[in-house]
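> What follows is a protein structure lacking sequence information:
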């Protein structure tokens, strides 16, 4: 590390950390800013494992951070992709009700989408559904033509390039090991040396609660990792899915249920489920870290969450270990799908913040202190909203750190 003195150190080189870094140096060009990334490459965890969907703002409670960030961020993202020649596609999405018990929730989604200003949203019947997705089955659906897909790792890389061009420094293989107060600054220890910074912006994703604890921030949540496992459709089965096919979600959970997603590379993912991971980077069932598992098991909020949702948890576990059960759930949306259509896919790990009362945080949680801003929960639509979120974090940092705008 050639320069060790910084005004702001950003922990985490995912899409939100990099957006924040880019916006911070653009707004305050005289600041010395460093990004500290744990891995050898940027955007390798939640950014590199997400579905690539450009969400339009249907699911989110009007007035929530999710709604505000998504509605503000989606057009910013489209414009950014256009300006930087990043490939995307507005392929559209159908949210499909397969029985009458889901119709009330589908109507609620329509009302939310309209309230959030989603353009072109339409409630459709089976005939129109078959025109859009010929192989999908349902009694009614919500059609969102503006929903799309993008290459988020590429988006994150352009954020990083812009940040570097503005004079920012990026240090990979530099996880935050400890933070100590020294002489009015924060000494951030990494394997590559110590970074002295006046302030920290914590975008550490799966480790955000740990980084917050390093500077003795009182945090009332714990990151519980949930693994989402996917199958992929074999190339000869890609014709079964034209765009994005989703079920009507259960409002009790911040997960959308198994669905079909065509990504920007042309492949189709089917899933995910949502099962407890036994390490914070537990992308495989065999990925187990005893210390991290014990952190989860000794957290009172985990057991309160389990007491509320154990039936759903068992159902997700059964689906994880049984391809036939996974297939049964996938057939609710695509009755034609067969076991032969499915090939092993990848997995992602969601950094789900859980409160001490066992509540699954459904919205963004961003807190600020005098020395730091902490992004403690950044669920979907985090990637879609990354430009709007980055601007919001920079505004919080400007107020908390008393940064002076050069134009004022």
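That came through, no problem. Just so we're clear, the structure is a prediction, and the values are computed from it rather than from any experiment.
> From now on I want contacts and neighbour counts done on CA atoms only, so please keep to that.
OK.
> Contacts only, for the nearest residue to residue 138 once chain neighbours are set aside.
Sequence neighbours aside, residue 98 is the residue nearest to residue 138 in space, at 4.4 Å (criterion: Cα to Cα, 6 or more residues apart in numbering). Neighbour list for residue 98: 137-140, 332-333 [criterion: Cα atoms under 8 Å, 6 or more residues apart in numbering].
> Redo those as CSV? Include secondary structure.
Output for the contacts of residue 98, formatted as CSV (DSSP: H, G, I helix; E, B strand; the rest coil):
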residue, secondary structure
137, coil
138, coil
139, coil
140, strand
332, coil
333, coil
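> next, the one to line up against it:
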């Protein structure tokens, strides 16, 4: 075990709060801690050579409105608040962003009740929503077809990697890149000592775990049982060769039984249009294509009872996602439900992302953000989309808990 060094006057701490993970959530937590308690010494350990290399830097860049999320949930509260704050943050620091609005389009009659339910949910969450008939869809998206739609005006896009870099710069925290955590010694009466793969030892009073795809592993290193496992799902995207077909953001009506939004179209801040994602099981936590296989990580997923129970519950949905993954024709068919003008040749393979989805032992996919505490530790255990949108409120909540642990 890592030994905590004692001196005559007490323990020598390298920092007060040690954040593991240099994505947007970890950097937002560091930023919030130094804002709430100036003088608090914060260090951030990130295993990659720079910030935001995984979930933060490999998503569609959407500032979500919060319309999908159960009223009163952390996702609903933080996304609604976070969308407003993210736009202000980007404007203050000159980070590329745009409030574009988006359409959620019903293409089948059985989707209409779910669309109407989203209208009510949006209103309960305080989000302005406009209901559209089939003919009105063309006001926003001339090439999109559907039976009905809703327009959500507060949705936008931004450069989340730029946001993460600004949070790192503005936090005043010490950021250590290339620092993969391999061992943690936690002593509740003293603090934590962390060893990195390079052999460095960092001692802190409190550890904050924002390790994303590896958050459950870091939690177990501290001795805490997260009572969940991360099951990685790869999100596969195409780029639209004719971006002029789409003006803004176009989404299908989501299936409430599954925490993914379906294949959608997103015009990014660079003017390009991303189409996707599929959501298929990844064979590694950073498995950005089918060729990336890490047997130890795959075995860990298969050994978790919740993974098998989840598969039994959602196998029909999963089969459809796998089919669209291996068949470009099937993917094109899914897109054409929203955008009939698209052809196979319009879809150009693009980079993929991996979602860190927390799954409980009984197979439940954790739907809300999940933050747990242990002695001298705060663990962010489920923070997939819309975590980037909600990162500023999430960071403040993590900071509140970390500072309370310091006391």
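Here it is on my side, so go on. All values derive from a computational prediction rather than experimental measurement.
> Show me what the residue nearest to residue 138 of the first structure lines up with in the second structure.
In the second structure, the residue paired with residue 98 of the first structure is residue 107, using TM-score structural alignment.
> Could you do residue 83 of the first structure as well?
So residue 83 of the first structure corresponds to residue 92, using TM-score structural alignment.
> so how many other residues sit close to its match?
9 (other Cα atoms under 10 Å).
> same deal with residue 36 of the first structure?
Neighbour tally, residue 36 of the first structure, other Cα under 10 Å: 26.
> ok, now which ones touch whatever residue of the second structure lines up with it?
Aligned by TM-score structural alignment, residue 36 of the first structure pairs with residue 45 of the second structure. Counting by Cα under 8 Å, 6+ apart, residue 45 of the second structure touches 18-22, 175-181.
> Redo those as TSV? Include secondary structure and neighbour count.
Below are those laid out as TSV (DSSP: H, G, I helix; E, B strand; the rest coil; neighbours: other Cα atoms under 10 Å):
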residue	secondary structure	neighbour count
18	strand	28
19	strand	28
20	strand	27
21	coil	29
22	coil	32
175	strand	22
176	strand	18
177	strand	16
178	coil	15
179	coil	21
180	coil	20
181	strand	22
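> Pick out whichever of these sits closest to residue 345 of the second structure.
Of all those, residue 345 of the second structure sits closest to residue 22, with 37.3 Å by Cα to Cα.
> measure that closest one to residue 122 of the second structure for me?
Distance of residue 22 of the second structure to residue 122 of the second structure, computed by Cα to Cα, to the nearest Å: 32 Å.
> Which residues are in contact with residue 179 of the first structure?
Residue 179 of the first structure touches 186-189, 214-215, counting by Cα under 8 Å, 6+ apart.
> Just give me the longest helix of the first structure.
helix 300-321 (DSSP state H).
> start and end residues in the second structure for that one, please.
Using TM-score structural alignment, helix 300-321 of the first structure pairs with 305-326 in the second structure.
> Quick one: average offset of that stretch versus the first structure, please.
Here stretch 305-326 of the second structure, set against the first structure after superposition, deviates by a mean of 1.0 Å using mean Cα distance after the TM-score superposition for the first structure.
> Quick one: map residue 181 of the first structure onto the second structure.
In the second structure, residue 181 of the first structure lines up with residue 186, judged by TM-score structural alignment.
> for the helix or strand residue 266 of the second structure falls within, packing partners?
Counting by DSSP states H and E, the element that carries residue 266 of the second structure is strand 264-267. Judged by 3 or more Cα pairs under 8 Å, 6 or more residues apart in numbering; DSSP states H and E, strand 264-267 of the second structure is in contact with strand 249-252, strand 273-281.
> with the first structure superposed, average distance for it?
Here strand 264-267 of the second structure, set against the first structure after superposition, deviates by a mean of 0.5 Å using mean Cα distance after the TM-score superposition for the first structure.
> tell me which residues in the helix or strand that residue 72 of the first structure is a member of are buried?
With elements taken from DSSP H and E, the one containing residue 72 of the first structure is helix 65-83. Neighbour-count burial for helix 65-83 of the first structure, counted by 16 or more other Cα atoms under 10 Å, picks out 65-78, 80-81.
> Tell me how many other residues surround residue 367 of the first structure.
Other residues within reach of residue 367 of the first structure by the criterion other Cα under 10 Å amount to 17.
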